[in-house]
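S.K.: here's a sequence, model it:
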Amino acid sequence: MSSSETDGTRGSKVAGEAAADERRVRTLEQLMTVGRQHSAVTVMFHSAIAAKQGLSATEEKTLDFLERRGPLTAKDLAELTGLAPASVTGLIDRMENKGFVYRVKHPTDKRRVLVELNREKIGELAGFFDDWVRDVVEACQEFSTDELETVVRFLAVMSERQRKAAARLSE
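M.R.: The predicted structure is shown next:
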């Protein structure tokens, strides 16, 4: 192979890497833009649902944690939400006053208290999500299972990073 052929091959490789780098930069910029848009509409959606029941978005999302994980301690809720313990106490007080949760004795450690959902009251929120669930299922039809698995992995990683960022802000 001549020197010019080697230089030409090397030049093509460098040009290809540069194009790949530019594509990645553009894609990351798009991801940041779309991520901000998604975050904003998610906050607005949950704020609207919360408002229908006289809740804050934080209260509504805390109820979601309790729905998915079962009864939790205030410490558990602080870790999950990234909120300071004093803020979690006020949060639980508000949700209890609105009838969405109960404080119950821990089954094995009488010094601890669990926060438990009022299933009857929480059932009132379920109807607000029915249309949204149908929309999500419909939208997912245009993606392959492999693509959806990538999205799931990405969202799991980003959720953990954001939870840690929220915890740092509460320190």
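S.K.: only C-alpha atoms for contact and neighbour calcs from this point on.
M.R.: Fine.
S.K.: for the chain, which segments count as helices?
M.R.: Using DSSP state H, the helices of the chain run over residues 3-52, 57-69, 74-81, 85-97, 119-140, 145-170.
S.K.: and the last one, what does it pack onto?
M.R.: By that I understand helix 145-170. Helix 145-170 makes packing contacts with helix 74-81 when contacts are defined by 3 or more CA pairs under 8 Å, 6 or more residues apart in numbering; DSSP states H and E.
S.K.: to check against the first, give me the structure of this:
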Amino acid sequence: MDPEAEIARFDPMTFAVRDLIGASQDLVVRMARAMQMNVTDMTAVHLLSEHGPMGAAELADRLGIRSASATVLVDRLEAAGHVERTPHPTDRRRVTLTATAGAQAHALAVWLPGLRLVDEVGRSLSPEEAVVVRAFLERLTAAMDRAGRPD
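M.R.: A predicted model of the protein is given here:
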């Protein structure tokens, strides 16, 4: 089937999800600006805050960048006071990266107003609606996690 014809047959929900993804991407850019960072730097701080300390190679892998780029990124974040390097607990040749408390607090302060708005929308749903929407979002998240990955 012709790709344009296939897209024309998509469910309206697909386009609503596309719009949500676009709004989310725009929000990320605005939040990065508010944090006076680029999106990759903000994402790195988020990953370290969310997943805890990790090495530069793991951070590079999660960001989808090369290790040389990660080194430059970490140098920049460390100089700005957003990331700390500490010796790895078991391997003296490696270092562990940690988001500073200040970076985490700043990120939370920037993101909290938007999170409150999302929470407000979620709380406006009836319990029955919330169950359906949550299940849909969980299935959608799983599908998006699979998209573009090798089989």
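S.K.: ok so, going back, most packed of the helices of structure 1?
M.R.: Ranked by average neighbour count under the criterion mean count of other CA atoms under 10 Å, the helices of structure 1 are headed by helix 74-81 at a mean of 18.
S.K.: that one aligns to what range in structure 2?
M.R.: Here helix 74-81 of structure 1 aligns to structure 2 at residues 56-63, judged by TM-score structural alignment.
S.K.: contacts for that stretch, please.
M.R.: Stretch 56-63 of structure 2 is contacted from outside by 40, 43-44, 47, 66-67, 69-71, 74, 95-97, using CA atoms under 8 Å, 6 or more residues apart in numbering.
S.K.: for the helices of structure 1, which one sits closest to D109 of structure 1?
M.R.: Judged by CA to CA, the one of those that comes nearest to D109 of structure 1 is helix 74-81, at 14.1 Å.
S.K.: give me the angle between that closest one and helix 145-170.
M.R.: 120 degrees (axes from the mean of the first three to the mean of the last three CA atoms, to 10 degrees).
S.K.: so helix 74-81 of structure 1 versus helix 85-97, what angle?
M.R.: With the same axes, to 10 degrees as the basis, helix 74-81 of structure 1 and helix 85-97 are set at 100 degrees to each other.
S.K.: can you name the two of the contacts of stretch 56-63 of structure 2 that sit furthest apart?
M.R.: The distance between the two most remote of the contacts of stretch 56-63 of structure 2 (CA to CA) is 20.4 Å, for T40 and V95.
S.K.: quick one on the thing from earlier: just put the helices of structure 1 in JSON lines and tack on distance to H106 of structure 1.
M.R.: JSON lines is the format used below for the helices of structure 1 (distance: least, CA to CA, whole Å):
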{"stretch": "helix 3-52", "distance to H106 of structure 1": "28"}
{"stretch": "helix 57-69", "distance to H106 of structure 1": "15"}
{"stretch": "helix 74-81", "distance to H106 of structure 1": "12"}
{"stretch": "helix 85-97", "distance to H106 of structure 1": "16"}
{"stretch": "helix 119-140", "distance to H106 of structure 1": "18"}
{"stretch": "helix 145-170", "distance to H106 of structure 1": "25"}
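S.K.: nearest to K105 of structure 1, of those helices?
M.R.: helix 74-81 (12.3 Å).
S.K.: and the aligned residue in structure 2 for H46 of structure 1, what does it touch?
M.R.: Aligning on TM-score structural alignment places H46 of structure 1 opposite M31 in structure 2. The contact partners of M31 of structure 2, taken as CA under 8 Å, 6+ apart, are V110, W111.
S.K.: got it, and L117 of structure 1?
M.R.: If you count contacts by CA under 8 Å, 6+ apart, L117 of structure 1 has them with L63, L66, E67, G70, P71, F100, V101, Y102.
S.K.: which position in structure 2 pairs with it?
M.R.: Under the alignment by TM-score structural alignment, L117 of structure 1 pairs with A99 in structure 2.
S.K.: and the nearest residue to its match once chain neighbours are set aside, how many neighbours does it have?
M.R.: Excluding its sequence neighbours, the residue lying closest to A99 of structure 2 (CA to CA, 6 or more residues apart in numbering) is V83, at 4.5 Å. Neighbour count for V83 of structure 2, taken as other CA atoms under 10 Å: 26.
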